[in-house]
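Undergrad: from the sequence below, what's the structure:
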Amino acid sequence: MKHIQQFRKKIWRGAVVLIIIVMITIPTIIITRAIVYNESKSDAYNDLSLLAPEVVIHYQEVRLDSWKDYVAVIQVWNMTDNDQSYKESIDPTTNHLVQQLDNGINFNNLDWSGLNIEAIKQAKYCRHLLDQYLFFTPGEYQFPLQEPSHYTDTFGADREGGQRKHEGTDIFNQKGTPIFSVCNGTLERIGWNRLGGERVGIRGQDGNYYYYAHLEKVNEALLVGNSISKGELIGTMGNTGDAITTPDHLHFGIELPNGKWINPYSWLKVWEFNSRLNR
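TA: This next block holds a predicted model:
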C-alpha cells in the first residue's frame, strides 16, 4: 500500500509539471505564430508596394485575364535593379517568358531555363502575393477622389525637421473636393487630432487601417462603429491640422494590424487607373 501511495505521488507531481509546461508552451507558440504572421504580412505588403504601378496598369489594360502572370515575370527583371550585369544576362530569358505567356502557356507550365533558382522563386512568390493580397486586383478598391489629382511618392520624407517621417501619400486638389472610402470597413475614428486635423479612420475588411486626414469637413452621417462601403462619402478636402500652411490636400495612409505604416503610392496609381475605367 505504501508503494502505491508513493507511486501516486510521483504521478501527481509529474502531471502538475506537465500541466505547467503545457500552460507555458501553448501561449508562447500562439504569440510566436502571431508575430511571425504579422511580420510576414508586413513583408508581403512591402514587397507588393515595390512593384512598378506602370507595369501593373499596362498589363491590366492589355492582358486583363492574365495580368498577374506578366507582372510576376517582369518582376524577375525589376528585382535585380542593383545588378546591371545580371539584368543584362536574364533580359533575353525574361523576354522568352513573356513570349510563352503571349502564346497562351500557363504560368505554372513556363520553361524557366536560363534563370537561377532564386529568380524563379522570386517570380513565383510575386505571383502568389498577387493572388493572396488584392490591393492590385481591379474592382476590390477604388481611388479616394473622383477627379484628376496630383500626387507623388513622398513616403518616408522628413517631417518636422526630421523628427518624424511622412507615413502616407498627399493627394492635392481644390478645397471642398469630395473624398470617398477606398474600401468596405468599419468606422473606427472620426474627428480632430493634432497632426491630421479633421480625420477619419476606417478599419477595412482586410484588417488594415485606412487614414484620411486634413479634411475640411467630415460627412455628418458617419458614426464610429458603423459600417462604411467602398465609394461612400467620407468628407471634403481641406488643410486642417498641421497642414494649415500647405495647399489643400488629402493625406492618405495605410497602417497594418501590427502598427506598421506602408507606402500606398503604387496602389493609388492602380486604383486611380481602374476607377477611371469604371466611370
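Undergrad: C-alpha only now, for contacts and for neighbours.
TA: Fine.
Undergrad: in the stretch 101-250 of the chain, what residue spans correspond to strands?
TA: Applying DSSP state E, counting those that start in this stretch to the stretch 101-250 of the chain gives strands spanning 158-159, 164-165, 169-172, 178-180, 185-193, 197-204, 209-218, 227-228, 233-237, 249-255.
Undergrad: how about the residue nearest to residue 235 when sequence neighbours are not counted, what does it touch?
TA: Spatial nearest neighbour of residue 235, excluding adjacent residues (Cα to Cα, 6 or more residues apart in numbering): residue 218 at 4.2 Å. Neighbouring residues of residue 218 by Cα atoms under 8 Å, 6 or more residues apart in numbering: 190-191, 198-200, 234-236.
Undergrad: just the buried residues of those.
TA: Buried members of the contacts of residue 218, scored by 16 or more other Cα atoms under 10 Å, are 190, 198-200, 234-236.
Undergrad: and those, which is closest to residue 129?
TA: Within those, the smallest distance to residue 129 is 28.6 Å, found for residue 200 (Cα to Cα).
Undergrad: quick check: closest non-adjacent residue to that closest one.
TA: Closest residue to residue 200 apart from its sequence neighbours, by Cα to Cα, 6+ apart: residue 190 at 4.6 Å.
Undergrad: would you do the same for the sequence below? I want to compare the two.
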Amino acid sequence: MKLLHTEILVKQIKQEGIDYDAFRDLRINEKVIRKIDKKVKHIVKQHPRLKGYAYIDNIAYLTFSMLAKDYNPVAHGVSDVDTFLRGIGDVAGTESFQELYRYYKAIFSDLMFFPVPSKNSKEEDIEYWDTWYDLRKYGGNRRHEGTDLMAIENVRGILPVVSMTDGIVENMGWLEQGGYRIGIRSEAGGYFYYAHLDTYAPELKKGDKVIAGQLLGFMGDSGYGSEGTIGKFDVHLHLGIYVDSIMGEMSINPYYILKMLEDNRSGYLYE
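TA: Now for the predicted structure:
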C-alpha cells in the first residue's frame, strides 16, 4: 500500500506543477526544520552510500514535503522517510521540483540572524504580525509583500537593523515607497530587502560585502514621497524576501522565517 501511495503521490506532483501562491506564503516553523534535519540524518546513517548524492539533503526533503503536503507541513506534517526515498528519484527529475529546490535553497541556505537586535533588558522593543497581502493604498491599491516590524517606542534612529545573512549590498538609496532602503543579495541568491531606514551604517556602500549580523542602519519612518520624506507612518522596518524566478523577481512571506529566527537575535546595549 505504501508503494502504491507513493506512485499516486508522484503522479499527482508531476501533474499539478507549482502552486505559486501557496509557495509564496511559506507555511513553515522551527519544528518542521528540526524534523527534516532529523530525518535526513537518519537516511544518511541508515544508507551511508547515499551521503553526498544529489537531493539527499535538507532542502530536497523540504521541497518534497512541500509538494506532497499542500505547501503546509506545519498543518500536515513532513513526508516520512520511506515515501521520500521511494519518490525522490522520480520527483527530482521534474521541472517543478528543480525550480522549487532552487527557490528554497536561496531562501534558507544563508539565514542566520533576526534583523533587529534585542535590548539587553526584558523590555519589548518590537512587535509584528502576519500582514502578508494586506491592502496598502499609497500609490494606488496594492498588496503588502513583506512583514512590518513595528518599533514599540515610536522614535526613529534608535533601533539597529542588521543583515540576516552574509551577502553583497546590491541596492542602496531612496525609493519612493521604501524610503531609505538596503537590498542584500545572499550567497545562495536570495534577496533580502530592508526598508524605511532612518540612517545607514557609516561608510556602508553599494557593492560592499557584509556578514550576517552586521549593522546596516537604524529603523526609521522614511518613504512615501520624494527623497527625505519622513513621518508618513509609524517607525518600523519593512522586511522583504525575494527570489529570482522564471517569472521575474518573486516575493516570499517573511513572517514565518522571522518567527523561526526569534531565538537568533543578537544583543545590543541601547544608551
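Undergrad: of the contacts of residue 218 of the first structure, which is the nearest to residue 177 of the first structure?
TA: Distances from residue 177 of the first structure to the contacts of residue 218 of the first structure, taken by Cα to Cα, are shortest for residue 236, at 5.2 Å.
Undergrad: relative to residue 185 of the first structure, how far out is that closest one?
TA: For residue 236 of the first structure, the distance to residue 185 of the first structure (Cα to Cα, to the nearest Å) stands at 19 Å.
Undergrad: which parts of the stretch 1-150 of the second structure are helices?
TA: Using DSSP state H, counting those that start in this stretch, the helices found in the stretch 1-150 of the second structure span residues 2-16, 20-25, 30-46, 58-68, 73-76, 81-91, 95-108.
Undergrad: and the gap between residue 97 of the first structure and residue 247 of the first structure?
TA: Taken as Cα to Cα, the span from residue 97 of the first structure to residue 247 of the first structure is 46 Å.
Undergrad: between these two, point out the one with more neighbours.
TA: Shown here are residue 97 of the first structure and residue 247; by other Cα atoms under 10 Å, residue 97 has more neighbours (22 against 13).
Undergrad: wait, what's in contact with the residue nearest the centre of the first structure?
TA: Most central in the first structure under Cα atoms, centre = their mean is residue 45, positioned 4.2 Å from the mean C-alpha point. When contacts are counted by Cα under 8 Å, 6+ apart, residue 45 of the first structure touches 133, 262.
Undergrad: quick revisit: adding distance to residue 148 of the first structure, write the strands of the stretch 101-250 of the first structure out as a markdown table.
TA: As requested, these are arranged in a markdown table below (distance: least, Cα to Cα, whole Å):
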| stretch | distance to residue 148 of the first structure |
| --- | --- |
| strand 158-159 | 26 |
| strand 164-165 | 27 |
| strand 169-172 | 9 |
| strand 178-180 | 12 |
| strand 185-193 | 25 |
| strand 197-204 | 22 |
| strand 209-218 | 18 |
| strand 227-228 | 24 |
| strand 233-237 | 14 |
| strand 249-255 | 13 |
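Undergrad: so which of those strands comes closest to residue 87 of the first structure?
TA: Per Cα to Cα, nearest to residue 87 of the first structure of these: strand 169-172, 30.6 Å.
Undergrad: and that closest one, which stretch of the second structure?
TA: Here strand 169-172 of the first structure aligns to the second structure at residues 147-150, judged by TM-score structural alignment.
Undergrad: the residue nearest to residue 235 of the first structure pairs with which position in the second structure?
TA: Using TM-score structural alignment as the criterion, residue 218 of the first structure maps onto residue 200 of the second structure.
Undergrad: likewise for residue 254 of the first structure?
TA: In the second structure, residue 254 of the first structure lands on residue 241 (TM-score structural alignment).
Undergrad: what about the closest residue to its match other than its chain neighbours, how many neighbours?
TA: Counting by Cα to Cα, 6+ apart, residue 241 of the second structure lies nearest to residue 192, which is 4.8 Å off, once chain neighbours are set aside. A count of neighbours around residue 192 of the second structure, defined by other Cα under 10 Å, yields 25.
Undergrad: you'd agree residue 192 of the second structure is up against residue 244?
TA: No. Between residue 192 of the second structure and residue 244 there is no contact under Cα atoms under 8 Å: 11.7 Å.
Undergrad: please name the nearest non-neighbouring residue to residue 189 of the first structure.
TA: The spatial neighbour of residue 189 of the first structure that comes closest, neighbours along the chain excluded (Cα to Cα, 6+ apart), is residue 201 at 4.7 Å.
Undergrad: got a list of what that neighbour touches?
TA: By Cα under 8 Å, 6+ apart, the residues touching residue 201 of the first structure are 187-190, 209-212.
Undergrad: do the same with residue 121 of the first structure
TA: Taking Cα under 8 Å, 6+ apart as the definition of contact, residue 121 of the first structure has no neighbours.
Undergrad: tell me the spacing between the residue nearest to the centre of the first structure and residue 123 of the first structure.
TA: In this view, residue 45 of the first structure and residue 123 of the first structure are 16 Å apart by Cα to Cα.
Undergrad: do residue 203 of the first structure as well
TA: Remark: distance between residue 203 of the first structure and residue 123 of the first structure (Cα to Cα) = 31 Å.
Undergrad: and of the strands of the stretch 101-250 of the first structure, who's closest to residue 25 of the first structure?
TA: Proximity to residue 25 of the first structure (Cα to Cα) singles out strand 249-255 among those, at 30.6 Å.
Undergrad: by contact count, what packs against the closest one?
TA: Contacts defined by 3 or more Cα pairs under 8 Å, 6 or more residues apart in numbering; DSSP states H and E place strand 249-255 of the first structure against strand 169-172, strand 209-218, strand 261-262.
Undergrad: quick one: that strand to strand 233-237, angle?
TA: With axes from the mean of the first three to the mean of the last three Cα atoms, to 10 degrees applied, the angle from strand 249-255 of the first structure to strand 233-237 works out at 130 degrees.
Undergrad: so what touches strand 249-255 of the first structure?
TA: Strand 249-255 of the first structure has contacts (Cα under 8 Å, 6+ apart) with 167-175, 196, 208-215, 237-239, 261-264.
Undergrad: that strand vs the second structure - mean distance after superposition?
TA: Average distance, strand 249-255 of the first structure versus aligned residues of the second structure after superposition (mean Cα distance after the TM-score superposition for the first structure): 1.3 Å.
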